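1. structure for the following, please:
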Amino acid sequence: MSADTPTDVFEAHRPVLMGVAYRMLGRVADAEDVVQDAWLRWSGADHGQVREPRGYLVRITTRLAVDRLREIRARGEAYAGPWLPEPYVTDFADSAPDGAERAVLADSVSFAVLVVLESLSPLERAVFVLREAFGYPYAEIAAVLDRGEAAVRQLAARARRHVDERRPRYTVDPAERRDLTKRFLAAAADGDLAALMSLLAPDVRLVGDSGGKAKAPLRVLETADKVGRFLVAVTAAEASRLSLRLLEANGGVAVLALSGGKPDTVLQLDVADGVVHTVYLVRNPDKLRSLAGR
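-> Below you'll find the model as predicted:
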């Protein structure tokens, strides 16, 4: 099979297409479905008429993701408790060798940003993803979405303003997060409430996503005392049946807890100035299926 076959061309661009679809949807299974639909469109295309395969494939994927997002929202399904994106294993070492580019990609796929993106319209979200995460010029985004460039610029300005107003106002340093995550786990495993609380910002928040299908707070917990006591109690009750490992997810280090070899919980911390500002817990089993075998 030559390097120029349609299959090889598509596979070469699959990571970018998956990145676009996941940032649009926040759900791994839906993103994979969109990429598969893009493949079906690509396999039936007249490839001799496609001058820029990447642009063509990103356009198809983005439009399919916009349609899928509209379908999801039209269903208006209620969600039990706080919502978090489905954990997504990320590795930007090969696709983004430049440190600044890696930082942009990591930020655009973080829990904090994806939660904010849920409140954007599908078109605003598409413009934000293509512009902020992948650096597409406004003219190209306009062609992708079949909109005028002026309209795209307005969508971009609204999306950026909305995200800036609601996203955390601190930068998460990868090395600091990894170090603090290890210290956090050690304090929780030892049941050392004082040590754990020393790692938490006074206004720390714990956001637990269970979808009503596992044990987790149905409301966001706030303050170091409430979050610390909850974590110590949960660790004491659950530690004996869980094994832990670190993985790279959503742009940074995360903790995967396994029960009987199956994914049980994903924990990730947002940290700054040496303390934890947000604890994310994903326990909805439907959102952990893609991590089986990790």
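2. every contact and neighbour count from this point should use C-alpha atoms.
-> Noted.
3. span of stretch 127-136 from start to end?
-> One end of stretch 127-136 sits 9 Å from the other (C-alpha to C-alpha, to the nearest Å).
4. one more, please, to line up against the first structure:
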Amino acid sequence: MSEPTAMPGAIAAADDQTEFYLDQRELLFALAYNLTGCVADTEDVLQDTWLAWAAAPRSEIGNPRAYLVRIAVNSALGRLRRASRAREHYLGPWLPEPVLTTPDAAESAVAGESVSLALMVVLETLTPLERAVFVLREAFAYDYTEIASLLDRTPVAVRQLAHRARQRVRARQPRRAARPQAVRAVTERFLDAALGGNMDTLLEVLAPDVRLWTDGGGRRHAALRVIEGRAKVLRLIGHNLAGLPALTVRPVDVIGGPATLLVVAEEIFAVLVVELADDDRVGGIYAVLNPDKLTGVVRRRVPAARRASPVPVPADTPAAG
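-> This is a model prediction of the structure:
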């Protein structure tokens, strides 16, 4: 049984069960994606959730929305555990798979400061359970009792996990959030200088302690570690851009924040996200080059999906799976 497709005609003909699932799909996508950072895993989570929902006896479900959320979160958590082991052998830095969001997604469930690409990189340093608690608490505003019910933990245990996660995130916290207009302006200046070979401007726009993540996944030439320091970043930029054909630059929004598509001959070569330092110079550069993460980047555009109110998770909600 495949997950239903959200086509207008299909929705009109669907039963209440399917319509309800489709109404919750954007929230479920956001939860799963923020936990896994991978679109394929997110789509698998949605499929798992739909199959469980379609087979569930309605008489045993006190809160349908809470039931769907619980299935999705636990399915995503299981996939995150498996992915965390696999990423230990990933060739070079691992970055989340880019997901384009609509420009008005500032308050979207999949967007916002709490789930920025830079923060998702930091979340990779947490255990899967710590990440789940952090995302549910900080990005989706679930209270500790709700999270405890979702993860089959006590509220006390959840509070401890949240405390540890916040401490670890704070120690590696991405630089301060900047206004999107400022990020776009600095990104444009950085790219103009990089593509034009203007070293003087690059020296001005890059912070002395700038860091560069390049995720090639073994499929494209990329650094096998995070590059730190302006001099090293300048050398790598100059070396990598020298052999490229003409690039087209297209501003977009990725996970609700400013980003850039670098396009060669109508094919996406990279997705670039710039993070500003405290002095509004470039403090972090995240370049997703792995073709496996770019093939569906335009198709996978996520609209704004607000979480209108907290989702209650009653104690009698049936466990997932």
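5. so what number do they get for TM-score?
-> Remark: TM-score between the superposed chains equals 0.89 [TM-score structural alignment, normalised by the length of the first structure]; 288 aligned residues with a C-alpha RMSD of 2.3 Å.
6. just how off-centre is stretch 242-259 of the second structure within its chain?
-> 17 Å (C-alpha atoms, centre = their mean, to the nearest Å).
7. now swap in stretch 19-26 of the second structure and tell me
-> Centroid separation for stretch 19-26 of the second structure versus its chain: 21 Å, with C-alpha atoms, centre = their mean.
8. can you show me the helices along the second structure?
-> Assigned by DSSP state H, the helices in the second structure fall at 8-13, 16-36, 39-55, 64-87, 117-123, 128-134, 144-151, 155-171, 180-196, 199-205, 230-242.
9. and the third one, which stretch of the first structure?
-> The one in question is helix 39-55 of the second structure. Per TM-score structural alignment, the counterpart of helix 39-55 of the second structure in the first structure is residues 28-44.
10. what is the burial count for D46 of the first structure?
-> 8 (other C-alpha atoms under 10 Å).
11. buried residues in stretch 155-171 of the first structure, which are they?
-> Using 16 or more other C-alpha atoms under 10 Å as the test for burial, stretch 155-171 of the first structure gives L155, A156, A159, R160, V163.
12. make that stretch 135-144 of the second structure, sorry
-> For stretch 135-144 of the second structure, burial by neighbour count (16+ other C-alpha under 10 Å) applies to V135, L136, R137, A139, F140, A141, Y142, D143, Y144.
13. once you drop chain neighbours, what's closest to P174 of the first structure?
-> Spatial nearest neighbour of P174 of the first structure, excluding adjacent residues (C-alpha to C-alpha, 6 or more residues apart in numbering): G252 at 6.4 Å.
14. sorry, back to before: pick the one among the buried residues of stretch 155-171 of the first structure closest to L193 of the first structure.
-> Minimum distance to L193 of the first structure across these is 34.3 Å, recorded for V163 (C-alpha to C-alpha).
15. and the closest one, what does it touch?
-> Residues near V163 of the first structure by C-alpha atoms under 8 Å, 6 or more residues apart in numbering: V113, V116, L117.
16. what residue in the second structure is paired with the last one?
-> Pointing back at L117 of the first structure there. Using TM-score structural alignment, L117 of the first structure sits opposite L123 in the second structure.
17. please report how far its match lies from Y90 of the second structure.
-> 16 Å.
18. quick one, which of the two is more surrounded?
-> Neighbours per residue, other C-alpha under 10 Å: of L123 of the second structure and Y90, the larger number sits with L123, 25 against 14.
19. my guess is S259 of the first structure contacts L242. True?
-> Yes. Counting by C-alpha atoms under 8 Å, S259 of the first structure does reach L242; the two are 4.9 Å apart.
20. give me the number of neighbouring residues for the corresponding residue of the first structure for G217 of the second structure.
-> By TM-score structural alignment, G217 of the second structure lines up with G211 in the first structure. Residues lying near G211 of the first structure (other C-alpha under 10 Å) number 22.
21. thank you kindly, that will do.
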